[in-house]
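Next comes the sequence, and after it the predicted model I'd like to discuss.
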Amino acid sequence: MSAIVVAARGWLGTPYVHQASCRGAGCDCLGLLRGVWREVLGQEPEVVPAYTADWSEASGQERLWQAAWRHLRPKDLAAAAPGDVILFRMRDGGVAKHLGLQAEIGDGASFIHAYSGHGVVESALTPPWARRIVARFAFPEGI
């Protein structure tokens, strides 16, 4: 099993807290990714500035996507693998402002994410979720 998936599953049940990244105490979707990064790779590659829950949607800036390009390896959307980081556009015309970590692929595809009102959960990658995926990334080489 992917070290990324094992680490992410360790965060299941963590409450949702905007901008937080503390396993068991609270995190948002980016905080989950940051925490898994620290557990698997060590120090985070950059300091994350404060951000709003809308992820610059009003300005149209793809801040989350740009950060993923700086630190992760882009992948073809169809090349799903456990441990991938997947970015979601929650509405047509909006910016990508949610992310998750692919846990399972195939018929039982699932992903782990921190979701407002639910905390960190593993969700089935159902068609309504899958159609919102706009980018797929892998962690840097060596894990």
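Perfect, thanks for sending it.

from here on, contacts and neighbour counts on C-alpha atoms
Fine.

tell me what the longest helix anywhere in the chain is packed against?
Using DSSP state H, we find that the single longest helix of the chain is helix 29-41. Secondary-structure packing of helix 29-41 (3 or more Cα pairs under 8 Å, 6 or more residues apart in numbering; DSSP states H and E): helix 3-9, strand 21-22, strand 96-104, strand 110-115.

Use this one as the comparison:
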Amino acid sequence: MAETDRATARTLDPAAVADAARGWIGTPYRHQASALGLGADCLGVVRGVWRELIGPEPEPPPPYARSWAEDGAGELMLDAARRWLVPVPAGAIEAGDVLLFRVARDRVAKHCGIATGPRTMVHAYDGHAVAETAIPDIWLTRLVARFRFPAGV
């Protein structure tokens, strides 16, 4: 789908996306995993919600080390989001938004979550099971992009 087509594409119901994301709560953290109840990292949750609501993933993620962003791999996560998700213009976070964050300033986007409200998200991070948490102010300053799931591919 062309970039201009994605910008005007229909998107999935935000409540359905938030509910699907909440279904991952309690899944243990496992680097590179995307298996409901068995293990997932932050990207794994987004991938799992895609599979549940849309179908097979459009492309497999490349293998990635925990330090991939620091190793100079580039904007892999942001570029993939731009290829497959619908961009959201600047504004308030809404339920169903896929949020991409820079963990450190001037670094690539390395963390993601799915908004369940204007200040809450479901995400996974090292050492913690998938959880729904508040989005702290510091994360809002590192939010690099928002997207929504397309209604179809």
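Perfect, thanks for sending it. Everything quoted here is computed from the prediction, not taken from an experiment.

quick one on the thing from earlier: counterpart of the longest helix of structure 1 in structure 2, which residues?
Mapping helix 29-41 of structure 1 onto structure 2 (TM-score structural alignment) gives residues 42-54.

Just give me how far that stretch sits from the chain centre.
Stretch 42-54 of structure 2 sits 8 Å away from the centroid of its parent chain (Cα atoms, centre = their mean, to the nearest Å).

which residues are contacting it?
Residues outside stretch 42-54 of structure 2 that contact it (Cα atoms under 8 Å, 6 or more residues apart in numbering): 17, 20-21, 24, 32-36, 56-57, 98, 111-114, 123-125, 149, 151-153.

Please indicate which of the residues you listed are buried?
Neighbour-count burial (16 or more other Cα atoms under 10 Å) is assigned, among these, to 17, 20-21, 24, 32-36, 98, 111-114, 123-125, 149.

Alignment lookup: residue 117 of structure 1 to structure 2.
So, by TM-score structural alignment, residue 117 of structure 1 is matched to residue 127.

can you pull the contacts of that match?
residue 29.

Next: residue 16 of structure 2.
residue 96.

how close does it sit to residue 143 of structure 2?
Using Cα to Cα, to the nearest Å, we find residue 16 of structure 2 at a distance of 23 Å from residue 143 of structure 2.

Please apply the same query to residue 106 of structure 2.
12 Å.

higher neighbour count, the two?
Comparing residue 106 of structure 2 with residue 143 by other Cα atoms under 10 Å, the one with more neighbours is residue 143, at 16 against 8.

wait, what's in contact with that one?
Residue 143 of structure 2 neighbours (Cα under 8 Å, 6+ apart): 99-102.

what do we get in structure 1 for it?
Aligned partner of residue 143 of structure 2 by TM-score structural alignment: residue 133.

May I see the buried residues of the match of helix 29-41 of structure 1?
Buried, per 16+ other Cα under 10 Å, within stretch 42-54 of structure 2: 42-50, 53-54.

JSON lines please, covering the residues you listed and showing distance to residue 91 of structure 2.
Below are the buried residues of stretch 42-54 of structure 2 laid out as JSON lines (distance: Cα to Cα, whole Å):
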{"residue": "42", "distance to residue 91 of structure 2": "23"}
{"residue": "43", "distance to residue 91 of structure 2": "23"}
{"residue": "44", "distance to residue 91 of structure 2": "26"}
{"residue": "45", "distance to residue 91 of structure 2": "24"}
{"residue": "46", "distance to residue 91 of structure 2": "21"}
{"residue": "47", "distance to residue 91 of structure 2": "24"}
{"residue": "48", "distance to residue 91 of structure 2": "26"}
{"residue": "49", "distance to residue 91 of structure 2": "23"}
{"residue": "50", "distance to residue 91 of structure 2": "23"}
{"residue": "53", "distance to residue 91 of structure 2": "25"}
{"residue": "54", "distance to residue 91 of structure 2": "25"}
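
Among those residues, find me the one that's closest to residue 64 of structure 2.
residue 43 (11.0 Å; Cα to Cα).

Just to be sure, which of the contacts of residue 143 of structure 2 are found in strands?
Filtering the contacts of residue 143 of structure 2 for membership in strands, criterion DSSP state E, returns 99-102.
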